[in-house]
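Asker: One predicted model, sequence on top.
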Amino acid sequence: MTTLVLCVDRSNDIGRATGLALPVVGWEAVQSLVTDVGLADPEDSSVNCLLEALRVARDLRDDHEETVVAVVAGGGDSLVGADRSLSSQLDELIEDYDPDSAVVVLDSASDERVVPVVESRLRVDSVDRVVVRQAHDIESTYYLLKQFLADEELRTTVLVPLGATLLLLPILLTFFSTGFALAGLAGVLGAALLYKGLAIDESLSEVPERVRDALYSGRVSVVTYAVSLGLGLVGIFLGALSVSPQVGPESVIIRTMQFTYSAVPWLALAALTGSAGRLLDELIGSDGVSTPYLNLPFGVVSLGLVVRGFAGWFLQRESALPSPQLFGYLVTPRQRLAAFIIAGIVVSVVGVRVAASVSGESIDDVVQ
């Protein structure tokens, strides 16, 4: 059984340093090559790689194994040309010595990419990477940084937000305080991380295609979605106008409830319009109407009633909303809240029954 101890120099540093033609084969030839490379460039890590190949060959020979130690190197101006030259040298060694397996000795991460080339021609029993102790951390850091910069997705995810942050920092520090500048930068970084982490970019990239498909297919929901967007903006505008400029520790809560009380009907109407358009698309289609689309309009109305009821209860309790009268009786905040809750439940139950009657399912199936 013959083992080929193969020292790989993909970048051909050995050939350029010594001016010798490779491959170099044999114990004495490799020993002489170590001296030549060391004298040409004592700081070259190829010296350690050659010595490691000799050590591996000696250990295998001590275990009574037949070994052939050889040095191959790349050639040419490109990586493809270097790998082809190395493959040609390897084929020559296999033809001359007919080894059964190989032990690959290398000294850099770039040389490791040649291992599949060797494996395609010969069984590889071991890969021995030589790292000079003084340069281990530096080389590993350099290799990781190089791989990071080569990954386009990582560059856009990390380097772009970091670069934008570094550009904004001096601008914010010029016009604002240090605390405000740091808070603004933290917000920018947080938004960038959420943008990538939640895959918002992927969802946004699909929006134009979805809108184009919806327009070409003639869906009613395209128009109703636009109407619902307008109604939602109207609700936000009217909710903001309804907020009174009160002062005091409770003003934030009161303003929030005033905004909610005024905006909820319009927001519910916007959601109802959008769901109605989706329901019309289902009715026009040939597949029939599914139960969730039938339940959605009723669910929107019931949710709007419940939310408006709680907001009205809070405002009426704090005297920010006048108490209504019904048949001459003054309605209390609790009675008002109970009426809205009951109305929401009734609408929800009606929606379940309508969905069950239209789809032909039982109420238990619809609830489930």
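Answerer: Thanks, I have it. Quick caveat, the model's predicted, so the values are computed rather than measured.

Asker: For the rest of this, base every contact and every neighbour count on C-alpha atoms.
Answerer: Noted.

Asker: mind checking the longest helix of this protein?
Answerer: The longest helix of the chain (DSSP state H) is helix 251-284.

Asker: Next one: Thr178 from Pro170, what distance?
Answerer: 10 Å (C-alpha to C-alpha, to the nearest Å).

Asker: do Gly184 as well
Answerer: If you go by C-alpha to C-alpha, the gap between Gly184 and Pro170 works out to 12 Å.

Asker: When these two are compared, which one has more neighbours?
Answerer: Gly184 (16 against 12; other C-alpha atoms under 10 Å).

Asker: quick one: Thr3 is in a strand?
Answerer: Yes - under DSSP: H, G, I helix; E, B strand; the rest coil, Thr3 falls within a strand.

Asker: Are there helices or strands packed against the strand or helix carrying Val47, and which ones?
Answerer: For Val47, the host element (DSSP states H and E) is helix 46-62. Packing contacts for helix 46-62, counted by 3 or more C-alpha pairs under 8 Å, 6 or more residues apart in numbering; DSSP states H and E, involve strand 2-9, helix 27-40, strand 66-73, strand 101-106.

Asker: So which bits of it are buried?
Answerer: 46-54, 56-58 (16 or more other C-alpha atoms under 10 Å).

Asker: would you turn these into a markdown table with distance to Thr141?
Answerer: Shown next, in a markdown table, are these (distance: C-alpha to C-alpha, whole Å):
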| residue | distance to Thr141 |
| --- | --- |
| Ser46 | 20 |
| Val47 | 22 |
| Asn48 | 20 |
| Cys49 | 20 |
| Leu50 | 24 |
| Leu51 | 25 |
| Glu52 | 23 |
| Ala53 | 25 |
| Leu54 | 28 |
| Val56 | 28 |
| Ala57 | 31 |
| Arg58 | 32 |
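
Asker: and here's the other structure:
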Amino acid sequence: MTTLILCVDRDDDLGRKAGVKGPIIGRKNNLDAAVALALADPEDSDANAIFAAVSLYDRMKKEGKDIEVATLTGHENVGIKSDEIIAKQLDKVIRKVKPKNVIFVSDGSEDEYILPLVTSRVPIAHMRKVIVRQSKNIESTYYILMRALKDKKMVKKILVPVALIFLAYAFSSILVATIKYFFPGWNLMGPGTMALTVITLTLGLYFLDRAYSIRRRTAHFVNRIKISMAQAKITIISDTLAFLLLIVGLDLAYNDALAGSDIIIQLIIFLHTFIVWFVFAVLIREGGKTFDIWVHKGTYTKSFWIALLSTVSTGIIIYSTLDYLLVLLNAKSEASLIPITIMVASGIVLAIMAALLQRQLKEEGLIEEPEEERNEMEELDEVV
């Protein structure tokens, strides 16, 4: 009683590409058909399945078993038409070979759909799937991915965004369900819309953090505050005061801008008021840094005078320029340009003095980062 090794080409690649008609019975005929298909399309997996069937035939033949190999072909219109053709070819093979059972060799594609058709005629003793490594690049990519997934750093980069998506969706769904349960009268967006919103927000924050190291910068800032407080530095007070001055300046500038007749004038008035508070905030911050250096080291950095002159000169020039624009736009009652001209000249003189002082200090080698600040930065980087 013969065992039949059976291959099926359900979409008839053999006929369309190599011009070989089924059924194909016998080792030589199958080998020739596989070679013809491989030459016509080296990437076709059906050729590899036939080669695997012939290889299995040779191995079982050496063991002295009664064996035969055959390949069935269907039609390019996969479905009823192709299966009818395969059924007719299978009946023809069975009549000729009279097998007691079948070893079904498949390339793992659509060929397995015809298994009920085969089992209705002859028992299947064994199935073998042929997984084809058609490209070294594909194989290399697989091993690269496997190695990457073993790397904890790489896994974090790949899985963190996916985890954020799942967590954002779950959190949004639970949040919407909870709110609707306790406050059924509230008109909320649907869970899907809420989830999509939270997902985009979460991923946006994550990508910004990856691009600009927001978490590292925040940790750096927090640790700097801790060190400043531990060392009783005045900078934490001066920085806080400078921040409060900026808030006050924004509020006053906004209230003053409301008096403008149009958006352009309002914007100019806003900047005109805010620039004064901004200059004061910068001066207080720089003054606090200089005071800290003087308290802890007994000296002060001469670069403070450069920062002082540069900040004041820039503020005066910007303030006087905005003042001049308000006069031109008839948004200011005082039409005299003499005070404005004096202010611009004063700002330019201060800027020149700052540049000359900076040049002198550079020549003397006095402009450098204070050693205390360098040590502090190194300590903070280690902490982060």
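Answerer: Good, I have the coordinates. No experiment lies behind these values; they were computed from the predicted model shown.

Asker: Can you give me the TM-score here?
Answerer: Once superposed, chain against chain, the TM-score is 0.48 (TM-score structural alignment, normalised by the length of the first structure); 223 aligned residues with a C-alpha RMSD of 4.7 Å.

Asker: before we move on, the earlier item: make JSON lines from the helices and strands packed on helix 46-62 of the first structure and add mean neighbour count to it.
Answerer: Converted to JSON lines, those look like this (neighbours: other C-alpha atoms under 10 Å):
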{"stretch": "strand 2-9", "mean neighbour count": "25"}
{"stretch": "helix 27-40", "mean neighbour count": "16"}
{"stretch": "strand 66-73", "mean neighbour count": "23"}
{"stretch": "strand 101-106", "mean neighbour count": "24"}
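
Asker: quick one: which of those is nearest Ile342 of the first structure?
Answerer: strand 101-106 (78.1 Å; C-alpha to C-alpha).

Asker: ok, then the element right after the closest one?
Answerer: helix 115-119.

Asker: Would you mind identifying the next helix or strand past that following helix?
Answerer: Following helix 115-119 of the first structure in sequence, per DSSP H and E, is strand 124-129.

Asker: Quick check: what element follows that following strand along the chain?
Answerer: Scanning onward from strand 124-129 of the first structure (DSSP H and E), the first element met is helix 136-150.

Asker: by contact count, what packs against whichever helix or strand comes after that next one?
Answerer: Using DSSP H and E, the helix or strand that follows helix 136-150 of the first structure in sequence is helix 152-154. Here helix 152-154 of the first structure touches no other helix or strand, going by 3+ C-alpha pairs under 8 Å, 6+ apart.

Asker: before we move on, what SS does Asn255 of the second structure have?
Answerer: helix.

Asker: and the gap between it and Ile268 of the second structure?
Answerer: From Asn255 of the second structure to Ile268 of the second structure the distance is 13 Å (C-alpha to C-alpha).

Asker: which residue is nearest the middle of the second structure?
Answerer: In the second structure, the C-alpha nearest the mean C-alpha coordinate belongs to Phe207, at 6.2 Å (C-alpha atoms, centre = their mean).

Asker: quick one: which helix or strand includes that residue?
Answerer: Using DSSP H and E, Phe207 of the second structure falls in helix 191-212.

Asker: Which strands and helices lie in contact with that helix?
Answerer: helix 152-182.

Asker: ok and the helix it packs on relative to helix 191-212, angle-wise?
Answerer: 150 degrees (axes from the mean of the first three to the mean of the last three C-alpha atoms, to 10 degrees).

Asker: Who has more neighbours out of Asn255 and Ile268 of the second structure?
Answerer: Ile268 (21 against 14).

Asker: And for Ala70 of the first structure, nearest residue in space, chain neighbours not counted?
Answerer: Distances taken as C-alpha to C-alpha, 6 or more residues apart in numbering place Val25 nearest to Ala70 of the first structure, at 4.3 Å, with adjacent residues excluded.

Asker: Quick check: the gap between the one you found and Cys7 of the first structure.
Answerer: 10 Å.

Asker: about what we covered before: need the helices and strands packed on helix 46-62 of the first structure in TSV (columns: distance to Arg278 of the first structure).
Answerer: Below are these laid out as TSV (distance: least, C-alpha to C-alpha, whole Å):
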stretch	distance to Arg278 of the first structure
strand 2-9	65
helix 27-40	76
strand 66-73	67
strand 101-106	64
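
Asker: Relative to Val227 of the first structure, which of the ones you listed is closest?
Answerer: strand 101-106 (67.2 Å).

Asker: Now do the closest one and helix 46-62, the angle between them.
Answerer: 150 degrees.

Asker: Strand 101-106 of the first structure - contacts with which helices or strands?
Answerer: Looks like strand 101-106 of the first structure contacts strand 2-9, helix 46-62, strand 124-129 (3+ C-alpha pairs under 8 Å, 6+ apart).

Asker: again, only using 6 Å
Answerer: Applying 3 or more C-alpha pairs under 6 Å, 6 or more residues apart in numbering; DSSP states H and E, we find strand 101-106 of the first structure packed against strand 2-9, strand 124-129.

Asker: which residues are contacting the shortest one?
Answerer: For strand 124-129 of the first structure, contacts defined as C-alpha atoms under 6 Å, 6 or more residues apart in numbering pick out 101-107.

Asker: quick one: the helix or strand where Ser348 of the first structure lies to chain centroid distance?
Answerer: Ser348 of the first structure belongs to helix 333-359 when assigned by DSSP H and E. Relative to the centre of its chain, helix 333-359 of the first structure is centred 42 Å away, using C-alpha atoms, centre = their mean, to the nearest Å.

Asker: what does stretch 346-360 of the second structure give?
Answerer: 47 Å.

Asker: Enumerate the positions of that stretch that are buried.
Answerer: Buried residues in stretch 346-360 of the second structure (16+ other C-alpha under 10 Å): 346-348, 350-351, 353-354, 357-358.
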